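*Asks:* Predicted model, plus sequence, below.
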Amino acid sequence: MNDAMEGLTSRLTALAVSALGLTLAGWGGVAAQSQLFVSTAAVPGFSGQDEAREALERAQASAGFAQQRARQFSEAAANATAEVDRLANESAALAAQIQQSEADILVASAQLSLIADQRRALDAQLAEKQQPLVKLTGAIQNMARRPVVLSAFQPGSLRETVYVRAVLETTLPTIREKTAELRSEVERGRALERDAARTLANLQSSEAALQTRRNELTALITQQQQASRSNSAMARREAQRALALAEGARDLDELVGEFDRAGLVRSALAALPGPIIRPERPDASRVMPAAVQSARSQDTSPPGEFQLPVQGRTLAGFGATDRAGMQSKGLTIAPSPGAQVVSPAAGRVSFAGPYRGFGRIVIIEHANGWTSLITGLARNSIETGDLVIAGAPIGTAGLSQPEIGYEIRESGNPVNPLNLL
């Protein structure tokens, strides 16, 4: 009798240990990962998975575009023969690399946010499955630990033990199945942990690259400014004239209108025919054909190689109505703090500086009567009178909830910037 009871108890113990081992295989992994995503559980900047996915797609596209522009500018700098052209393309290449690093940081942040959401959902599933398995394992352990002597003196204990054994043998496959699902989910959690570690490494690498490139750009801009100040007296006169216009203009629209008119006058003067050498005989004199003059003055094609001045989420589109009932004449973009702002196209800086509640603004005259207005800058790296190429660095956004406004006008009339992309 005792031998039979001992054998039966040993079998029960083996069954209990088997079930317990299966359960602990799952929950041991959960316990080992209890600190998973401590650094990523509350990634700021996204209200939900949809917003994070949208930001991820936008940032990946921006990173690819910035990388392509950086390569193009680097090639142009290598092929430039003039020092001023080399410096301009090098600074534009660095600005594009900075925007690429900013996009890479946003990609990593969005990925961390999505991984953290997946982990929270997984934790909830594991917690839901924990209680039944823990209770079942505890019951099996209690039965397996009951001394044989006590079982022998309890009426019907042998019958109950045989019954419990039969029940365990039929339920053990179910226990194995459930714990197999648990192990699969725990392995999924470990995969998420590895993804998070890689993403964090990418984030740290992008942040280091961003700081390095910003330092390089600052040094290059200083060198560029020193090289372009050969005619400082003319630059000072032009800056004083622009400042006088800014002080006299009643609002931003009037200010941009003044520079639009000045740009049109400058274009008209540039389109005039040049002097013709006096002929030897008066009857051989001639004038520039009118058709050539009109062809020069009527070209209204938009600036080539157009791009938005900064990467970010669009807060207000062209024609949107604000709280005051005014329609937007451009775009309002929310970039990352301290984001790099670049020239949307080649042109001449007609104004750069602070202006009446709009932060620092930059007005750029492009060819054929087009004008760009960028507002909300915290710092500008160009000055009035500078010539810029498309993608040249013109300043940076603020550090606290920055908003960059952008308008482009054709002969003074607002145009949707998105139509030019």
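*Replies:* Right, received. Where do you want to start? Residues are numbered from 1 along each chain as shown.

*Asks:* going forward, measure contacts between C-alpha atoms and count neighbours the same way
*Replies:* OK.

*Asks:* okay, now residue 173: neighbour count?
*Replies:* Counted with other Cα atoms under 10 Å, residues neighbouring residue 173 total 12.

*Asks:* How about the secondary structure of it?
*Replies:* With DSSP: H, G, I helix; E, B strand; the rest coil as the basis, the three-state label of residue 173 is helix.

*Asks:* Against residue 16, how distant is it?
*Replies:* Taken as Cα to Cα, to the nearest Å, the spacing of residue 173 relative to residue 16 amounts to 13 Å.

*Asks:* Kindly report the same for residue 103.
*Replies:* With distances defined as Cα to Cα, the gap from residue 103 to residue 16 amounts to 54 Å.

*Asks:* cool, and residue 192?
*Replies:* To residue 16, residue 192 is 32 Å away according to Cα to Cα.

*Asks:* out of these two, which sits in the more crowded spot?
*Replies:* Neighbour tally, residue 192 and residue 16, criterion other Cα under 10 Å: the higher count belongs to residue 16, 24 against 19.

*Asks:* The more buried one and residue 184, how far apart?
*Replies:* If you go by Cα to Cα, the gap between residue 16 and residue 184 works out to 22 Å.

*Asks:* all strands for the stretch 251-400 of the chain, in order.
*Replies:* 313-316, 331-334, 340-342, 347-354, 360-365, 370-377, 379-380, 387-388, 393-396 (DSSP state E, counting those that start in this stretch).

*Asks:* take a look at this one as well, against the first:
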Amino acid sequence: MFGLSAAAIVSALLAGSTPDAVLGPPPARETADLRGALEAAELAAAEARRRQAELENRAEQASSSGERLHARIAALAAELQQGEAQALFAAAQLARVERRIAGLENTLAAEQAPVAGLIAGLQQLARRPAVLTLLQPGGLDDAVHLRIMLAHAAPVVEQRTRRLRQQLREQQELQAARRRAMADLRLRNEAIARLQAALGSALQQQRALAAEARQAAFREEGAAQELARQARDIGELVARADAQAALAARLAALPGPVLRPQAGIAAAPAIPVVAATTAGPDAPRPGAYVLAAVGEVVAGFGEIGPDGVPRSGLALRTRPDALVLAPASGRVAFAGPFRGHGAIVIIDHGDGRTSLLTGLGPLDVRAGQSVAAGDPVGRAAGQSMPLGIELRQGGRPVDPLAAAAAGRRVSPR
């Protein structure tokens, strides 16, 4: 009979009452991962802000239009990286709020189910004439039993109602936080788009000023492409670039006339940037190393890869089209596509140091071009292909993160 059904609902309500059945904190691992992402984004943004202020100061002190343009490009690149780091931070904040909302909605559904069942049962019972209840066998006993259970259930219902009101208020606050986080992320992305346009315009101006050096660039790029055709894999390509740089250094040290080197090994004269980095106390220290992009490390230096071999560099997951910078000053030994690695850039830093950047899309440099630390070299290909960063000294791998943290000349492991 229906009285027993309503009693069963009340019993279930009493048995399932748990005063602490509210939304708990997120799992420890999830909290640690999110905290790590936020801290990494904050550190990247702080470093980019420092570099941007330094470069803007250098731009103001530049004496020629070419120097000012080059310093302006470097400052825009630093500002863009700062914006990308802030966008990563905003995305992490939004993800945290979304997870809290999802957890709260699940808790609300679990809390509301027994109360909703009890209310529905009591409404049906209230619509039933009392005479029918008294005339049914056992109806009076059931009614007395139900009244006693409802008296005990009243405090539980009141407690659950208070808890539901609290959770509904929290849900409203979280939804407001989600709207704020989404608006913040939208503003960050709009700022990134504006900076990308400004940087692209400045790079076009620089390329226009460097038009007279393009012929030499084509010769240099042709020699680099010949290296790519001769190399069987990317490791051999880096080794060939190292050998080419070493040969050029030895030839430059020889007195008197220099014999023409062999084809495929010779390097055309390097194309200078339109304006060299301004010297002075604010200039980067010789050999200073900066991380090429903002992103999440998905494979660390020295980690054992699927092939059982320790990794010789880093792999970063970046924003699509993220800006990639030259980690240190030097000369571009190779810039172009390479099978299985997207577009790649090899930079010879001198003193036996070489950087390899893989997983790039559009490039802003070409072989033979001189770059300073922090100059844009291109854009990341996207999330489908991580950005690879390798640093070698004397042919031996060096941890790029340690080199960037040290901010000074590095030594091989």
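*Replies:* Good, I have the coordinates. What you see is a predicted model; the values in this text were computed from it and never measured.

*Asks:* quick revisit: let's have the strands of the stretch 251-400 of the first structure in CSV, adding distance to residue 61 of the first structure.
*Replies:* CSV is the format used below for the strands of the stretch 251-400 of the first structure (distance: least, Cα to Cα, whole Å):
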stretch, distance to residue 61 of the first structure
strand 313-316, 13
strand 331-334, 16
strand 340-342, 17
strand 347-354, 26
strand 360-365, 26
strand 370-377, 23
strand 379-380, 26
strand 387-388, 25
strand 393-396, 20
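
*Asks:* between the ones you listed, which gets nearest to residue 9 of the first structure?
*Replies:* Distances from residue 9 of the first structure to each of these were compared using Cα to Cα; the shortest belongs to strand 313-316, at 67.4 Å.

*Asks:* For the closest one, grab the matching residue range in the second structure.
*Replies:* Under TM-score structural alignment, the alignment places strand 313-316 of the first structure onto residues 296-299 of the second structure.

*Asks:* The matching stretch vs the first structure, average offset?
*Replies:* For stretch 296-299 of the second structure, the mean deviation from the first structure after alignment is 2.6 Å (mean Cα distance after the TM-score superposition for the first structure).

*Asks:* contacting residues around that stretch?
*Replies:* Stretch 296-299 of the second structure is contacted from outside by 37, 311, 314-318, using Cα atoms under 8 Å, 6 or more residues apart in numbering.

*Asks:* Among those residues, give me the pair with the biggest separation.
*Replies:* Set against one another by Cα to Cα, those have their most distant pair in 37 and 311, with a gap of 22.5 Å.

*Asks:* tell me which element residue 22 of the first structure falls in.
*Replies:* helix 2-32 (DSSP states H and E).

*Asks:* Mind listing what's buried along the very next helix or strand once past that helix?
*Replies:* Secondary structure here is assigned by DSSP H and E; on that basis, the next helix or strand after helix 2-32 of the first structure toward the C-terminus is helix 49-79. Residues of helix 49-79 of the first structure classed as buried: 49, 52-53, 55-56, 58-60, 62-63, 66-67, 69-70, 72-74, 76-77 (neighbour count, 16 or more other Cα atoms under 10 Å).

*Asks:* and if you look at stretch 224-232 of the first structure?
*Replies:* Buried residues in stretch 224-232 of the first structure, defined by neighbour count with 16+ other Cα under 10 Å: residue 224.

*Asks:* So which residues of the second structure form helices?
*Replies:* Assigned by DSSP state H, the helices in the second structure fall at 2-15, 28-61, 65-127, 130-135, 139-209, 214-230, 234-253, 400-406.
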